[in-house]
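[1] sequence and predicted structure below; questions after.
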Amino acid sequence: MMLTARVTDSQAAALKSYAADVGLPLYQATVRALELGIAALVGGRGAEPVKPDPAPAAGASAGEMEALREAVERLTVRAELTDRLTQRTLYAAGAAYAAALAGPGQADEHMAQIARDAERIFDRQLAKAREE
């Protein structure tokens, strides 16, 4: 399903800044913000509408709130790593595909060399993703 939404100027600026900081296209940063926002709203309760709590921290201790913040931070870090790995994988696959199209033929050795090159590119991109 395709949905369209409007954001305020400050929300757009925040999304653009976040996208630039983590090296994502604006679209992917917007999708991530939407996914994390929905996850926060749903809070593990499934897809039913969520009724706002009058005092969200009323029954939660400081330790519980800190544990929740840490869990969200770990989830965010994992989502960022997954995005980076996906981008790196697509880069390596694209390079291999381009090499296959540009190659002199479909000889087994040529295809084996493309596979080695793609693996080397992926390993290099994976190392970069882990460094970030």
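    On my side now, so go ahead. Numbers count the residues shown, from 1 in each chain.
[2] use CA for all of it now, contacts and neighbours both
    Noted.
[3] and the top helix by length along the chain, what does it pack onto?
    If you go by DSSP state H, the chain has its longest helix at helix 62-102. For helix 62-102, the elements it packs on are helix 108-131, judged by 3 or more CA pairs under 8 Å, 6 or more residues apart in numbering; DSSP states H and E.
[4] tell me what angle the helix it packs on forms with helix 62-102.
    160 degrees (axes from the mean of the first three to the mean of the last three CA atoms, to 10 degrees).
[5] how about helix 108-131: buried residues?
    Neighbour-count burial for helix 108-131, counted by 16 or more other CA atoms under 10 Å, picks out 111, 114-115, 117-119, 121-122, 125-126, 129.
[6] please apply the same query to stretch 15-35.
    15-16, 18-19, 24, 26, 29-30, 32.
[7] of all these, which two lie farthest apart?
    Maximum pairwise distance among those (CA to CA): 12.4 Å, between Lys16 and Arg32.
[8] hmm, back to that, now, which of the buried residues of helix 108-131 sits nearest Leu75?
    Nearest member of the buried residues of helix 108-131 to Leu75, counting by CA to CA, is Ala129, at 16.7 Å.
[9] this is the other structure I want to compare:
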Amino acid sequence: MLGEQLQIDGDILFAQKRNHLSQSGVVREVRAAGSRLPVNVPLKLRLANTSQRSIHELHGRTKDFSMTGCGLILDKPPFIGDIYRFDGIKENDPLLSGLLGRCIRCSLIDEEVFEAGFRFLTPLPQEMFPDGLV
């Protein structure tokens, strides 16, 4: 594919395609799938690779969730591109227990405070979200 040969970022190609399709109503569908639900839940993250779980543990809070990903506020920066396992602070937290997500972005907010975005490996079930949000 031309984008691969030129090493063009897939998100740039997606944005161009979205702009092209904006008049057809397809964009409305994409925006609905990306709707975010504000959620403030304490959590910890660990690298999903079993041999490295104890090496890099992060603590923080959720900022928002969608079916495909979430925003987090963390105490340490996650490694962009790595896959993390989400665990709730409370035992058997159904929202977070065992989720896997890839870190897609991270930025410094303040000293030792980081905002990060994660994309889930498997989308969350639609029934977890209020009617009309998804």
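    On my side now, so go ahead. Just so it is clear, the structure is predicted and the values come from calculations on it, not from any experiment.
[10] overlay the chains and give the TM-score.
    Taking TM-score structural alignment, normalised by the length of the first structure as the basis, the two superposed chains have a TM-score of 0.27; 61 aligned residues with a CA RMSD of 4.8 Å.
[11] of the buried residues of helix 108-131 of the first structure, which is the nearest to Ala99 of the first structure?
    Closest to Ala99 of the first structure, out of all of the buried residues of helix 108-131 of the first structure and judged by CA to CA, is Ile114, at 6.6 Å.
[12] look up how far Thr82 of the first structure lies from that closest one.
    25 Å (CA to CA, to the nearest Å).
[13] quick one: contacts of the lengthiest helix in the second structure?
    In the second structure, assigned by DSSP H, the helix with the most residues is helix 10-21. Contact with helix 10-21 of the second structure is made by 3, 26-27, as judged by CA atoms under 8 Å, 6 or more residues apart in numbering.
[14] likewise stretch 120-130 of the first structure?
    81, 84-85, 88-89, 91-92.
[15] can you do 7 Å?
    With contacts defined as CA atoms under 7 Å, 6 or more residues apart in numbering, stretch 120-130 of the first structure is touched by 84-85, 88-89, 92.
[16] which stretches of the second structure form helices?
    Ranges of helices in the second structure, per DSSP H, are 2-5, 10-21, 26-33.
[17] out of the ones you listed, which is closest to Ala116 of the second structure?
    helix 10-21 (17.1 Å).
[18] flag every buried residue along that closest one.
    Residues of helix 10-21 of the second structure classed as buried by neighbour count (16+ other CA under 10 Å): Arg18.
[19] separate out the buried members of the contacts of helix 10-21 of the second structure.
    Val27.
[20] not counting sequence-adjacent ones, nearest residue to Gln28 of the first structure?
    Once flanking residues are discounted, Gln28 of the first structure sits nearest to Ala19: 7.8 Å by CA to CA, 6 or more residues apart in numbering.
[21] please identify the helix or strand for the one you found.
    Taking DSSP states H and E as the criterion, Ala19 of the first structure maps to helix 9-22.
[22] point out the other helices and strands that the helix or strand following that helix packs with.
    The C-terminal neighbour of helix 9-22 of the first structure among helices and strands, as given by DSSP H and E, is helix 26-42. If contacts are counted by 3 or more CA pairs under 7 Å, 6 or more residues apart in numbering; DSSP states H and E, helix 26-42 of the first structure sits against helix 9-22.
[23] and the helix it packs on, what does it pack onto?
    Contacts defined by 3+ CA pairs under 7 Å, 6+ apart place helix 9-22 of the first structure against helix 26-42.
[24] roughly how far is the helix it packs on from the heart of the chain?
    A distance of 10 Å separates the centroid of the chain from that of helix 26-42 of the first structure, by CA atoms, centre = their mean, to the nearest Å.
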